[in-house]
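Peer 1: Just to be clear, the model below is a prediction. Sequence and coordinates:
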Amino acid sequence: IDLAVHSMKDVPTELPEALEIFAMTEREDPRDAISTRFPIAGLDDIPTGATIGTSSLRRQAQLLHVRPDFKIVPLRGNLDTRLRKLQDGEFDAVIVAAAGVRRLGFESQITAYLPLGQSLPAMGQGVLGIECRRNDTVVQEHIGQLNHAPSAFAVRAERALVDRLEGGCQVPIGAHAVVTNASLHLDALVASVDGTRVIRNDIDGSVEDAVALGITLAEQLLSRGADEILAEVYNN
């Protein structure tokens, strides 16, 4: 193949040397979404002790931080499977990425959206990346026009942070950057799986320093105890 399209939240921070993400699309809604079998406005409306389906440790940690009464149950499979399990009564609610639900045409299944203050998304969430060979200038010429620079700067900052934390898509790390003109704001957290500890901070700077900002914020989180939380996650 000549190119591959990925959800950037699922792309490892280290790629094979011969490959690169050459273009990133404009970010869609980065939030996590809730799908339930009953109407709600947000997490507070979900009954005590509800069974919530998600296989993301990041989502689990942040949900339990806000609602420690929830019973979190692993949920795997494609979106069709997840929504069917919800309708079959296996779960009271499932948590999914809003952008993915919209892309597949299931937006009507979203009951509510989790605000970023409650659930910080995974790095790259809502952005598609186009990967190609580093030396394939023909493909690069065609896909370069698809690159959305503000989104690309934001994702670079998020990925630099996760790379410095030595994390991946299944580690309880949230990161979300916003680019406004030439400025970049990065918000990030590391949480314990049970949600009892959340270390969160943010940083501002120039878009040209996106990678450096991500590394700096990661080091700030590590100095505040994120290293201990991550060590526990990796050792379990």
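Peer 2: Structure's in. What do you need?

Peer 1: When you work out contacts or count neighbours from here on, use the C-alpha atoms and nothing else.
Peer 2: Fine.

Peer 1: and after the lengthiest helix in the chain, which helix or strand comes next?
Peer 2: Ranked by residue count under DSSP state H, the longest helix found in the chain is helix 149-164. Remark: after helix 149-164, the chain's next helix or strand is strand 173-180, criterion DSSP states H and E.

Peer 1: Can you show me the helices along this structure?
Peer 2: 57-66, 79-87, 98-103, 137-143, 149-164, 210-221, 227-235.

Peer 1: what residues does stretch 116-124 touch?
Peer 2: 7-9, 30-32, 58-59, 62-63, 66, 155, 158-159, 162, 169, 173-176, 188-189 (CA atoms under 8 Å, 6 or more residues apart in numbering).

Peer 1: Kindly recompute the last result at 6 Å.
Peer 2: 8, 9, 62, 155, 158, 174, 175 (CA atoms under 6 Å, 6 or more residues apart in numbering).

Peer 1: quick one on the thing from earlier: let me have the helices of the chain in a markdown table, extended by distance to residue 204 and mean neighbour count.
Peer 2: As requested, these are exported to a markdown table (distance: least, CA to CA, whole Å; neighbours: other CA atoms under 10 Å):
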| stretch | distance to residue 204 | mean neighbour count |
| --- | --- | --- |
| helix 57-66 | 23 | 24 |
| helix 79-87 | 35 | 16 |
| helix 98-103 | 25 | 18 |
| helix 137-143 | 30 | 13 |
| helix 149-164 | 11 | 24 |
| helix 210-221 | 8 | 22 |
| helix 227-235 | 22 | 13 |
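
Peer 1: for comparison:
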Amino acid sequence: MPTQPPVRIGARGSRLSLAQSGTVQRRIAAALGANPEDPAEVERVAPLIVITTTGDRVQDRRLLEIGGKGLFTKEIEEALLDGRIDCAVHSLKDVPAERPPGLVIAAVPEREDPRDAFLSRGPERLEDLPQGARLGTASLRRQAQMLHRRPDLDVQLLRGNVDTRLAKLQAGEADAILLAYAGLRRLGLGHLPQSLIDPKECPPAPGQGALAIETREADQDLPWVQALRHQPTALAVAAERGALMALEGSCRTAIGAHAWLEGGSLKLIVEALSSDGARRFRHAGETEYAQLADPFGSAHDLGWSLGLAVKADAGDAI
């Protein structure tokens, strides 16, 4: 009888990426009939292939200066198209709205906590920082949202992986930093934040806390792919990414979007800000998805419509 060939998984080599990919790797192995608790068996049926991206190599500039957040996915997607790997594991917030021809986001597993985490060398909240405190971040969205709340802050560029950013905070290169809480939790560091940012007041990046499993179009409905899907998460991120697409969002635009399910409704808040945080444009809405024939299309349409509304309000300000 024919046997299932190994499913080769491509991912970045950072500690966080490997932690995320390892979780997916074990789930794929289980879907293929292997014991997810046996590392040798997992590696045999679902080997992990590390691919270094341009975004990993260049650490001294903002992504917008070197080509955008697609630099975290480009080399991995080339490996997919070339047939060197069979799927890719990305942080969904790093995946541009448009996909290369022939590739799709085939599955979105259950999401981690999407909130931003506030870490400092003392103060519990952003509001507690002293006047003119240095806030470290590489995210234009976080910069704009925090300056909207605290225009006195001195925002400093802070790139690098989670460990690097934590070390820079401890070394005094910033008074506080913001990181995705999901990443900290996946690394076993969920105890570190002083506080968490309210996602309705400051919506995170579209898709934050979720993973994207990218495959070739022909492979998108294979059984092991279907086993990774989590419908509530997929609905929420469909709405958030609909807003991202409407706003033509990239790391050059400060965009936040937060969707959640409440009863039979999908609710969404979308905002965009000027880079200095002085101007903020927000819209919120909801849709009843439970009885719809195409709930994912409805979720995307909700995001698209709210994104267009924000775009119409903002004009050239963003």
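Peer 2: Here it is on my side, so go on. As the structure is a prediction and not an experimental result, all values here were calculated from the model.

Peer 1: What does the superposition give as a TM-score?
Peer 2: The TM-score (TM-score structural alignment, normalised by the length of the first structure) is 0.92; 227 aligned residues with a CA RMSD of 1.4 Å.

Peer 1: From residue 133 of the first structure, how far out is the residue most central in space within the first structure?
Peer 2: Central residue of the first structure (CA atoms, centre = their mean): residue 122, 1.5 Å from the mean position. Distance of residue 122 of the first structure to residue 133 of the first structure, computed by CA to CA, to the nearest Å: 25 Å.

Peer 1: Centre of the first structure to the edge, which residue is at the far end?
Peer 2: The first structure, CA atoms, centre = their mean, max distance from centroid: residue 138 (31.3 Å).

Peer 1: distance of it from residue 207 of the first structure?
Peer 2: Note on residue 138 of the first structure: its distance to residue 207 of the first structure, by CA to CA, is 28 Å.

Peer 1: same thing with residue 22 of the first structure?
Peer 2: In terms of CA to CA, residue 22 of the first structure sits 18 Å off from residue 207 of the first structure.

Peer 1: who's more crowded, those two?
Peer 2: The neighbour count for residue 22 of the first structure versus residue 207, taken as other CA atoms under 10 Å, is higher for residue 207 (24 against 20).

Peer 1: what sits against the more buried one?
Peer 2: 182, 183, 184.

Peer 1: Which one (most neighbours) among these?
Peer 2: residue 184 leads these on contacts (other CA under 10 Å) with 22 neighbours.

Peer 1: just checking, it touches residue 202?
Peer 2: No. Between residue 184 of the first structure and residue 202 there is no contact under CA atoms under 6 Å: 10.6 Å.

Peer 1: so what's in contact with these two at the same time?
Peer 2: In contact with both residue 184 of the first structure and residue 202: no residue, using CA under 6 Å, 6+ apart.

Peer 1: which residue in the second structure lines up with residue 197 of the first structure?
Peer 2: Aligned by TM-score structural alignment, residue 197 of the first structure pairs with residue 279 of the second structure.

Peer 1: What about its match, how many residues nearby?
Peer 2: Residues near residue 279 of the second structure, counting by other CA under 10 Å: 15.

Peer 1: separation between it and residue 30 of the second structure?
Peer 2: 49 Å.

Peer 1: do residue 103 of the second structure as well
Peer 2: Residue 103 of the second structure is 24 Å from residue 30 of the second structure, by CA to CA.

Peer 1: now do residue 306 of the second structure
Peer 2: 39 Å.

Peer 1: In the second structure, what sits opposite residue 96 of the first structure in the alignment?
Peer 2: Using TM-score structural alignment, residue 96 of the first structure pairs with residue 179 in the second structure.

Peer 1: can you check residue 161 of the first structure too?
Peer 2: Looking across to the second structure (by TM-score structural alignment), residue 161 of the first structure lines up with residue 243.

Peer 1: does its match really touch residue 301, like I thought?
Peer 2: No. When contacts are counted by CA under 6 Å, residue 243 of the second structure is not listed as touching residue 301 (8.5 Å).

Peer 1: any residues in contact with both of these two?
Peer 2: Going by CA under 6 Å, 6+ apart, no residue sits against residue 243 of the second structure while also sitting against residue 301.
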